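Participant: return atomic coordinates for the entry below.
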Amino acid sequence: MTQHIEAEQIESPVTEDLTVFDGIVDRAQAIVARYPQSRSALLPMLHLVQSVQGYVSQAGIMFCSRQLKLSAAEVSAVVTFYTMYKRKPCGEHLVSVCTNTLCAALGGDAIYKTLREHLSEDGKPLGHEETVGTPGEPGSITVEHAECLAACDLGPVLQVNYEFYDNQTPETAVELVDALRRGERPAPTRGAPLTDFKDVSLQLAGFFERPSDVDGPSAATETLRGAQLAQERGWTAPSMPAKVEFPELDKK
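Facilitator: From the prediction side, this is the model:
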């Protein structure tokens, strides 16, 4: 018979300094209150701790563990599964270049290669999730290649702190990162006004400091063109029947 072991029994002693998170305890508890089961609050709480340090540190894992009464192993399993949680300090801005099939064919690979070389400080191209400048400091940039960013009609695309910059070229991408390094914040093609990585992590946790944080166009002309053509030409999809009979399955 397998013996049940409580989470508290398998946790290692806390050696991390958690005082860096003293200012977000109330917000952490507000996140927990949104859910009938406290463990469901883990994803937004990880964004919350990332908004403090710019990544999810071991201290951040222990903070979530204590707030949600989970083991450190349970929290770590989630942190290491999702790429949106960074395990080392991120730059002021996270630049994600789509290198999935369509964007890659349209120039995404060339954009990623160009940015890696352009941001290099020692002659060696910047690697995936590597940072130029001091992480978290103004002008610092972390570059990553990303899987599909769901903007194939506008490829090649990249994101800065998860905001879209569509129809990019190597040249426009270089202009964009240079502007970021100068402290400028060029407007995204779509979406909310650009902020920094820590601020967007706070927004993903569900906290918005300003009403304007979510203002901005959400769809591009290209994306809506099909719906507009259908409306102009009177095209409609067949209505769904009220009841659908499933075909009989062959007996095994």
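
Participant: please count neighbours and contacts with C-alpha atoms only from this point.
Facilitator: Fine.

Participant: which SS class is the residue most central in space within the chain?
Facilitator: Residue closest to the average C-alpha location in the chain (CA atoms, centre = their mean): residue 84, at 4.3 Å. Following DSSP: H, G, I helix; E, B strand; the rest coil, the label given to residue 84 is coil.

Participant: what's the spacing between it and residue 234?
Facilitator: 42 Å (CA to CA, to the nearest Å).

Participant: and for residue 182?
Facilitator: Distance, residue 182 to residue 234, by CA to CA: 50 Å.

Participant: what ranges do the helices span in this protein?
Facilitator: In the chain, the helices defined using DSSP state H lie at 7-10, 25-32, 42-53, 58-68, 72-79, 101-103, 109-118, 170-181, 197-204, 221-233.

Participant: now render those helices as a markdown table, adding distance to residue 210 and mean neighbour count.
Facilitator: Shown next, in a markdown table, are those (distance: least, CA to CA, whole Å; neighbours: other CA atoms under 10 Å):
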| stretch | distance to residue 210 | mean neighbour count |
| --- | --- | --- |
| helix 7-10 | 39 | 12 |
| helix 25-32 | 16 | 16 |
| helix 42-53 | 16 | 24 |
| helix 58-68 | 25 | 21 |
| helix 72-79 | 28 | 17 |
| helix 101-103 | 33 | 19 |
| helix 109-118 | 32 | 19 |
| helix 170-181 | 22 | 17 |
| helix 197-204 | 10 | 22 |
| helix 221-233 | 27 | 11 |
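
Participant: before we go on, could you also do this sequence so I can check it against the first one:
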Amino acid sequence: MTDVSLGLPQMPAPDFPADVRARLEADAGELIARYPDSRSALLPLLHLVQAEEGHVTRTGVRFCAEMLGLTTAEVTAVSTFYSMYRRKPSGDYQVGVCTNTLCAVMGGDAIFDELKEHLGVGNGETTDDGMVTLEHVECNAACDFAPVVMVNWEFFDNQTPESAKRLVDDLRAGRTVEPTRGAPLCTFKETARILAGFPDTRPGAVEATGGAGSASLVGLRLAKGEAEPGRVVSPRPAPPESAEGPVTPTGEAPSSHPSSHDAPRKTSASDPEHPAGPVSEEGE
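Facilitator: Down below sits the predicted model:
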């Protein structure tokens, strides 16, 4: 094999030990059988090999390719596209701080900055004890609980820098940590196996529900007539109305009018005295 980027010989990826491969082949066969086209099982298989090694290695890529009749390039293209597949060793707990718009405004940026200093790591880096990998994440559709921190994709809502630091300290110390809602917390490898499509055997996981918060449900309650509509408050006081109404004799809204910024303006179509003809060659 040749490393295309360097033009140098590339050693073939090592294989799993025989007993591990046999176990993975049995699991992979179960996953592949769920799909009419075997290559549709690629995403679950990538989670499967990630559950084995903690990230997607060259060995895992080779295994997926062989099981699905794909090239390693095809598997690598998919595994490097999705952020849920790790490309290097990572911690038992993936701590993701939402830094998208609302969480950032509500304090997500401050939480992320303080956790970086507290843990002594940067974005995507892992603590020396191998317990925590810190990263910023995009919106997780939990804006009404902002700012949100996720650990192995379980929700920890309404966080502060202080509560987030206690959270990672508890994780590193091996203390029990309970998500705000949803299923009980487990390690990253265990999470990856669940995402591959195998049963979630955690106590209480089946009964656990996430659910939207009250802020997200206001619109639904309004539609059902279960809540009073909100009071509309003008962002600025309305100007006094003149006898001529809110429009000046020129046909434009006065500068003090709330809609003056989008009032009609004179254009070539509405100002016959100043028509705009075709551009002449001299003007080009």
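
Participant: quick one: which of residue 182 and residue 234 of structure 1 has more around it?
Facilitator: A direct count of neighbours by other CA atoms under 10 Å for residue 182 of structure 1 and residue 234 places residue 182 higher, at 11 against 8.

Participant: structure 2: which residue goes with the more buried one?
Facilitator: In structure 2, the residue paired with residue 182 of structure 1 is residue 173, using TM-score structural alignment.

Participant: tell me the residue in structure 1 aligned with residue 188 of structure 2.
Facilitator: Matched to structure 1 by TM-score structural alignment, residue 188 of structure 2 sits across from residue 197.

Participant: wait, which of the helices of structure 1 is closest to residue 212 of structure 1?
Facilitator: When the helices of structure 1 are compared by CA to CA, helix 197-204 sits nearest residue 212 of structure 1, at 11.8 Å.

Participant: circling back to that earlier point, and the match of residue 182 of structure 1, how far is that from residue 167 of structure 2?
Facilitator: From residue 173 of structure 2 over to residue 167 of structure 2 the distance is 10 Å, taken as CA to CA.

Participant: next up, the contacts around the aligned partner of the residue nearest to the centre of structure 1 in structure 2.
Facilitator: Residue 84 of structure 1 maps onto residue 84 in structure 2, with residues paired by TM-score structural alignment. By CA atoms under 8 Å, 6 or more residues apart in numbering, no residues touch residue 84 of structure 2.

Participant: kindly report the same for the one 10 residues further on.
Facilitator: Residues counted as contacts of residue 94 of structure 2 (CA under 8 Å, 6+ apart) are 132, 133, 134, 135, 150, 151, 152, 153, 188.

Participant: tell me, how many residues neighbour the fourth one?
Facilitator: Around residue 135 of structure 2 there are 21 other residues, counting by other CA under 10 Å.

Participant: including distance to residue 133 of structure 1, could the helices of structure 1 go into TSV?
Facilitator: Formatted as TSV, these follow (distance: least, CA to CA, whole Å):
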stretch	distance to residue 133 of structure 1
helix 7-10	39
helix 25-32	30
helix 42-53	16
helix 58-68	23
helix 72-79	25
helix 101-103	28
helix 109-118	13
helix 170-181	9
helix 197-204	15
helix 221-233	36
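
Participant: looking at the ones you listed, which is nearest to residue 90 of structure 1?
Facilitator: helix 197-204 (7.8 Å).

Participant: by contact count, what packs against that closest one?
Facilitator: Contacting helix 197-204 of structure 1 under the criterion 3 or more CA pairs under 8 Å, 6 or more residues apart in numbering; DSSP states H and E are the following elements: helix 42-53.

Participant: tilt between the helix it packs on and helix 58-68?
Facilitator: Interaxial angle of helix 42-53 of structure 1 relative to helix 58-68 (axes from the mean of the first three to the mean of the last three CA atoms, to 10 degrees): 140 degrees.

Participant: for helix 42-53 of structure 1, grab the matching residue range in structure 2.
Facilitator: Mapping helix 42-53 of structure 1 onto structure 2 (TM-score structural alignment) gives residues 42-53.

Participant: next: stretch 141-158 of structure 1.
Facilitator: Using TM-score structural alignment, stretch 141-158 of structure 1 lines up with residues 132-149 of structure 2.

Participant: give me the buried positions along the matching stretch.
Facilitator: Buried residues in stretch 132-149 of structure 2, counted by 16 or more other CA atoms under 10 Å: 132-137, 142-149.

Participant: need these in CSV (columns: distance to residue 218 of structure 2).
Facilitator: Formatted as CSV, those follow (distance: CA to CA, whole Å):
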residue, distance to residue 218 of structure 2
132, 36
133, 36
134, 33
135, 31
136, 29
137, 26
142, 14
143, 13
144, 11
145, 14
146, 16
147, 19
148, 20
149, 23
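
Participant: and of these, the nearest to residue 115 of structure 2?
Facilitator: Minimum distance to residue 115 of structure 2 across these is 8.0 Å, recorded for residue 134 (CA to CA).

Participant: isn't that closest one up against residue 92?
Facilitator: No: when contacts are counted by CA atoms under 8 Å, residue 134 of structure 2 is not listed as touching residue 92 (11.0 Å).

Participant: I am finished for the moment; much appreciated.
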